[in-house]
Structure formats: C-alpha cells, structure tokens
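Chemist: no sequence for this one, just the structure:
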C-alpha cells in the first residue's frame, strides 16, 4: 500500500517552513512596513519593490480553471526543473535512496539525482521507445522512491502506452512522476484528471512549450494536496517572481490563441515529417506527439555541423543510446522549416 508518510524524509517531516512577512497576517492592508522592502518604489513604473505573493493565489486560481483541478493540487516552480529538484529533496534520502529513469529521456532527472546524492537505476526503453516493464519491476527495491516517466518523451517524441503507466502506478508504492511537458501537442489525454485515483501520482507540466513562455521559467506540478503541502514546505518563499505571475495570468486569458498555435505547430510538424522522410540523407522520421521530430540520418553528426555552418541549430542526439545517428529538430516557423529543408537539400 502507498504511504506518503513512509516516503517523506525524516528531516522534512519536522521542518518548520520559512514564514515570510506576508504569511503572518490575514486580510487586506494599506500600509506595508513588514518586509523591509524599498518603500520609495523602483526605477520601473510598477510595484516591483514589493515581494510577490508567495502562494501565487491568483495564478493558481486561473490555472485551476484551465486545468479543471483544485488549487490545493497545484504546485508552481521556477521551471519544471525546480519541481524535479524539490521532489528529490522532499522524498529521497541522500546516500541511501534510489530512483528509476527510463532512458533515453530528459537529462535533468539524472543531473538532479546526482546533485542530491541519490542513486540512479536505468530501465532503458525498448526499441519501440516504450517501457520495459519487466526490467523496470526488477530494478525496484525497498529504497526506490521515485520512478520518472516522460510522456511524450524527450528526445523520442512519443507518448508512453497508457496501460503501461497504469501498471506502474498500480504496482509501485513510491512516487510515479509523469512529465507532460509536451502533452498539449499529443492526442493522449493528460494524467492530471487521474490524480484522485492514484495518490502516488505526480504530473509535471510547463508554460515553456505550448504556452510559448520559456523565458518566464514557470513549471507546474499536480499531485495530492498532501504531496503539494510537503513541496510548499520546502520551497523558497518567493520562488515565482511578480513579473512571471503577472504575465502568466495574462497568457491564461488567451487560451484560444494558444490552442490555435498548437494546431498550427502540429500541422507543420506533420508536414515537415512528410518532406524530411523523402530526403536521401534521411533514414527514418520517428512518429511524434511533441513539437519536435527525432530524425535518423546518414552521418547525423556531419549534417549537424554543416547545418551549423549555415546558422541552423538543431540538437545532435547521436551519442544517446537508442538515438544513434539521430537529430532532434524543433518545429520552427514556416520560414524556418523551409530554410532547414532547403539546407538539407543542398547537402546532396
């Protein structure tokens, strides 16, 4: 049986979170003399001399409406990377516990584990980029605290089979983190709506991809209220700055425009895939549920360098297991995609 209490690190159980000045009163106020801010303002014509809301109340309320999930199930991080790091710090004992990743996958799961002195076990994906459930199950021991699943996966672009994720959720007593950074570009529905059924489920999403706000660094973690409470206890008090909160609120009022961009990017993704697969240097274009394509090429490293000489930057994944001779290509604007194709044609 899943027990959150058994997962939380002992030092976190007894942790008293930092109490910011804004936490120590309730209601409205007119004069703020509690936080040692510069009361004369700032060089900007905004109230950026004041600390931001440490609980992001308005922003979470807006996200709640869009995602159809209660605010007490929402945690906001300085990018998804902060959410990843906090999950290690809250639930993994350094030098003792381990987690499982399924490479090829997003590299920050391993980097954060190494920073936090948490052992990594690897259940490499099958050749079709799906979970190897037998290998994964055999890796689990009493000190395995988190299984990281990226779906749609980066760098392969595909969604993991839903039935396989359900199998992991139903048979693992630790946390199962499903990273859905690219879910808006996929046909598969989000796992956010399954939170009540699975108390060990954490879903990561981001404003960096479909919302086009990578520069703001705003990530979302959706989980049980109990898991969110633990993460809130450990996070820095003002981890989401005022500018990010304001601009994200504005973006959430433009859901229609975002959906239009998603449809356009998906159409351009499919069109680019059809063109690339016909090029002589292209051996395979893998199916994608994301805003990028994984493309197997003849001499991928050489093509990468030749594109770079023309000012075109893609991602060389040739040295990644199961992605040998592959380039990861983000879907650009229509003009950028045309420039890429022209450059590839001129290599022949």
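Modeler: Received the coordinates, thanks. Bear in mind the structure is a predicted one, so any value in this text is a computation, not a measurement. Residues are numbered from 1 along each chain as shown.
Chemist: going forward, measure contacts and count neighbours with C-alpha atoms only.
Modeler: Noted.
Chemist: which residues in the protein form strands?
Modeler: 74-77, 98-101, 119-122, 144-150, 175-179, 201-206, 219-222, 282-285, 292-297, 315-316, 326-330 (DSSP state E).
Chemist: Next, the buried residues of the third one.
Modeler: So that's strand 119-122. 119-122 (16 or more other C-alpha atoms under 10 Å).
Chemist: quick one: contacts of that strand?
Modeler: 95-103, 110, 113, 136, 139 (C-alpha atoms under 8 Å, 6 or more residues apart in numbering).
Chemist: for the first one, same thing?
Modeler: With contacts defined as C-alpha under 8 Å, 6+ apart, strand 74-77 is touched by 60, 64, 83, 218-223, 225, 228, 231-232, 239-240.
Chemist: which one of those residues sits closest to residue 188?
Modeler: residue 222 (17.4 Å; C-alpha to C-alpha).
Chemist: quick one on the thing from earlier: export the strands of the chain as a markdown table, with columns for distance to residue 56.
Modeler: Below are the strands of the chain laid out as a markdown table (distance: least, C-alpha to C-alpha, whole Å):
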| stretch | distance to residue 56 |
| --- | --- |
| strand 74-77 | 8 |
| strand 98-101 | 30 |
| strand 119-122 | 33 |
| strand 144-150 | 26 |
| strand 175-179 | 22 |
| strand 201-206 | 16 |
| strand 219-222 | 12 |
| strand 282-285 | 41 |
| strand 292-297 | 31 |
| strand 315-316 | 35 |
| strand 326-330 | 31 |
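Chemist: between these, which gets nearest to residue 272?
Modeler: Per C-alpha to C-alpha, nearest to residue 272 of the strands of the chain: strand 292-297, 8.8 Å.
Chemist: what's the closest one in contact with?
Modeler: Under C-alpha under 8 Å, 6+ apart, the answer for strand 292-297 is 155-157, 269, 273, 281-288, 323-331.
Chemist: putting a second one here so we can go through both:
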C-alpha cells in the first residue's frame, strides 16, 4: 500500500512552511501595511502565493478539487519539487526511460540524486521486464514517464504506465506537456485510482504561453500540500497569473489555434515523405515530428545556414531531427528548403 509519509524525506514532512503576509491575511482590504511593500507603483503588491483564481478555473476545466492543483514556475519546478520532496540527496534514486526530456537528468544532478536511465523498446515504449526489478528497490523514490514523449513524439502504453503505478511504492510523475495535441486521455482522470500519481502539464505548448513559464501539477491533496510547503512563497508573478486567466477566458481561440497546429502537422506528415533525404518519419501525438535523415548533421547545418532552426537529436537517436510544427508559411519555407537541399545533394 502506498504510504506518503514513508516515502517523503523526514525533514520535508516535518517542515514548517514559510508563512508570508498573504498567508496570514486573505481577502480584500483598504490599507495594506503588512508585507513591507512599496506603496507606490503598478506592480507593488505581492501576488497571490497560491494562485487561487487560476486554480479555481483549472478545477472547473479539469473536474478536480482546487486542493489537487499546483501551479509551478514551468513544469520544471514540478520536476524539481518531486526530487527535493521525496529523494534524499546522495542516497536515493529516481528512474526514467530514455530517450526522453533532458530536464529529468539535469534536475537529478542538481539535487545530487542518481537517475537510473532504462532504454525504451524499439518502438519507444516502456519495457516492463526491464523495470520490474527496480520497482521493489527501497532507495528508488520517483519514476518520471513522459507521455507523449519528447523527443520521440509517441504516447507510452496506458497499460504499462498503470502496471508501474500499481506496483511501485514511490511516486510516478507522468509528464503530459504535449497531452493537448494527443488523442490519448489525460491521466488526470485516473488520480483517484492511483494515490502515488502526479500529472504535470504546461501552458507553454498548446496554450502558446512559453514566455510566461507556468506549469501545473495534479495529484492527491496530500501531495499537493507537500508541494505548497516546499515551493517559494511567491513562485508565480501576478503578470503571469493574469496571463493564464486571460487565456482561460479565450477557450475558443485556444481550440482554433490548436486545430491549426494539428492541421499543419498533417501537412508536414504528407510532405516530408516526398523528400529524398528523409529516411523515416516516426508517429507523433505532439506538435513536433521526429524524422530520421540520411545525414542529419548535414541537413541541420544547411538549414541553419538558410535561417531555419530545428533541433538536432542525433545524440539521442541516430540521424534524427526534431521538427516543431510552425505556421503555414514557416512550414512551407522548411519543406521548400528541404526539397532544394535534397535535389542539390543528390546531384552531387
């Protein structure tokens, strides 16, 4: 049985959280003389430390109680908090499957946590036989699963994620940064069945708010309570909270823009196979496409010379480039450049 106290670092479990001025008084007042703020200026007041208005809106949108919602400074803060709360530095471990999002490794290194990296299968899915021996390791506290996965673009098997969440006594973070582009149902709908599950999402991708750096975690109220205890008091600015609320007021625009991205993704998926340099196109449930090239390094360098920047992922997956879906004009420019480059290299 999952026991949250047993897997939480003792100093964190016993931590008395910092109490800010906005913790001690909530509501509206005429005179604020409690937080040593400058009485002058347009941004002189501290933001709501618990982003209540944003959480209330997300609570309705996701069908979850407010106390099961956490707002982070990007989803990277959620990743970092998982390691800080549950893993003893220099002693305990986290695990993920590679290739995947690089911040799991960076955050683990910063927190002095050993990150076990198991290879995905040939079709980029979880290898249950490979991970099985680790699930009973008492020193393993956190498992990171990115679905849809970056940089591969595919969703991990629902059944395999469920098998891990059921068998593991630590916490399982399912990183759903790209879930809005996917046909797969979010794991937020399974929180009641798996008390050790944490779902991270972001406003950086489908919501088009990468500059605002706002991430979200959904989990049990007990886990969210630990997140709130450890996070900095004012981790999300008033400007960014308002930006999120403005976006949530424009759901039709969000849906239209997402539909444009998905339509342009289909255009790229039709055009890319016609290019001679393209060897393989991997299935995608995201706003990017992983493409195997005959010579990825050369293609990448030639595109950079033409002012077109994509991501060279050859260090993770041999000869692979990751192409983000852009506007219609940007995608045409990319395809035309690839066709011209293909013709030139073939004639040479």
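Modeler: Yep, that arrived. The model shown is predicted, which means the values in this text are computed figures rather than measured ones.
Chemist: Superposed, how do the two chains score by TM?
Modeler: The TM-score (TM-score structural alignment, normalised by the length of structure 1) is 0.97; 341 aligned residues with a C-alpha RMSD of 0.8 Å.
Chemist: and the aligned partner of residue 75 of structure 2 in structure 1, how many residues sit next to it?
Modeler: Taking TM-score structural alignment, the alignment pairs residue 75 of structure 2 with residue 80 from structure 1. Neighbour count for residue 80 of structure 1, taken as other C-alpha atoms under 10 Å: 23.
Chemist: got the contact list for the nearest residue to residue 80 of structure 1 once chain neighbours are set aside?
Modeler: Distances taken as C-alpha to C-alpha, 6 or more residues apart in numbering put residue 219 closest to residue 80 of structure 1, at 4.2 Å, once the chain neighbours are dropped. Counting by C-alpha under 8 Å, 6+ apart, residue 219 of structure 1 touches 76-83, 204-208.
Chemist: so what corresponds to residue 219 of structure 1 in structure 2?
Modeler: Per TM-score structural alignment, the equivalent position to residue 219 of structure 1 in structure 2 is residue 215.
Chemist: any idea how far its match lies from residue 79 of structure 2?
Modeler: Look at residue 215 of structure 2 and residue 79 of structure 2: by C-alpha to C-alpha, to the nearest Å, they are 10 Å apart.
Chemist: Equivalent analysis for residue 333 of structure 2, please.
Modeler: Taken as C-alpha to C-alpha, the span from residue 333 of structure 2 to residue 79 of structure 2 is 36 Å.
Chemist: Likewise for residue 332 of structure 2?
Modeler: 36 Å.
Chemist: Look at those two and report which has more neighbours.
Modeler: residue 79 (21 against 16).
Chemist: which position in structure 1 aligns with residue 2 of structure 2?
Modeler: That one, residue 2 of structure 2, aligns with residue 2 by TM-score structural alignment.
Chemist: ok, its match - contacts?
Modeler: With C-alpha under 8 Å, 6+ apart, residue 2 of structure 1 has these contacts: 172-174, 199-200.
Chemist: try it again with 10 Å
Modeler: 170-175, 198-200 (C-alpha atoms under 10 Å, 6 or more residues apart in numbering).
Chemist: picking that back up, right, and out of the contacts of residue 219 of structure 1, which lies closest to residue 127 of structure 1?
Modeler: Closest to residue 127 of structure 1, out of all of the contacts of residue 219 of structure 1 and judged by C-alpha to C-alpha, is residue 204, at 25.2 Å.
Chemist: Could you identify the residue of structure 2 that aligns with the closest one?
Modeler: In structure 2, residue 204 of structure 1 lands on residue 200 (TM-score structural alignment).
Chemist: Which residue in structure 2 aligns with residue 298 of structure 1?
Modeler: Checking TM-score structural alignment: residue 298 of structure 1 goes with residue 294.
Chemist: Produce a ChimeraX select command limited to the buried residues of the contacts of strand 119-122 of structure 1.
Modeler: With 16+ other C-alpha under 10 Å as the criterion, this ChimeraX line picks the buried residues out of those:
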select :97,98,99,100,101,102,103,110,113,136
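Chemist: quick revisit: residue 273 of structure 2 versus the match of residue 219 of structure 1, what's the distance?
Modeler: Following C-alpha to C-alpha, the distance that separates residue 215 of structure 2 from residue 273 of structure 2 is 35 Å.
Chemist: the helices in the stretch 201-348 of structure 1, which residues?
Modeler: 225-234, 242-252, 255-276, 300-309, 334-345 (DSSP state H, counting those that start in this stretch).
Chemist: Now the first one on structure 2. Mean distance?
Modeler: Looking back up the chat, that one is helix 225-234 of structure 1. Superposing on structure 2 and averaging over aligned pairs (mean C-alpha distance after the TM-score superposition for structure 1), helix 225-234 of structure 1 comes out at 0.3 Å.
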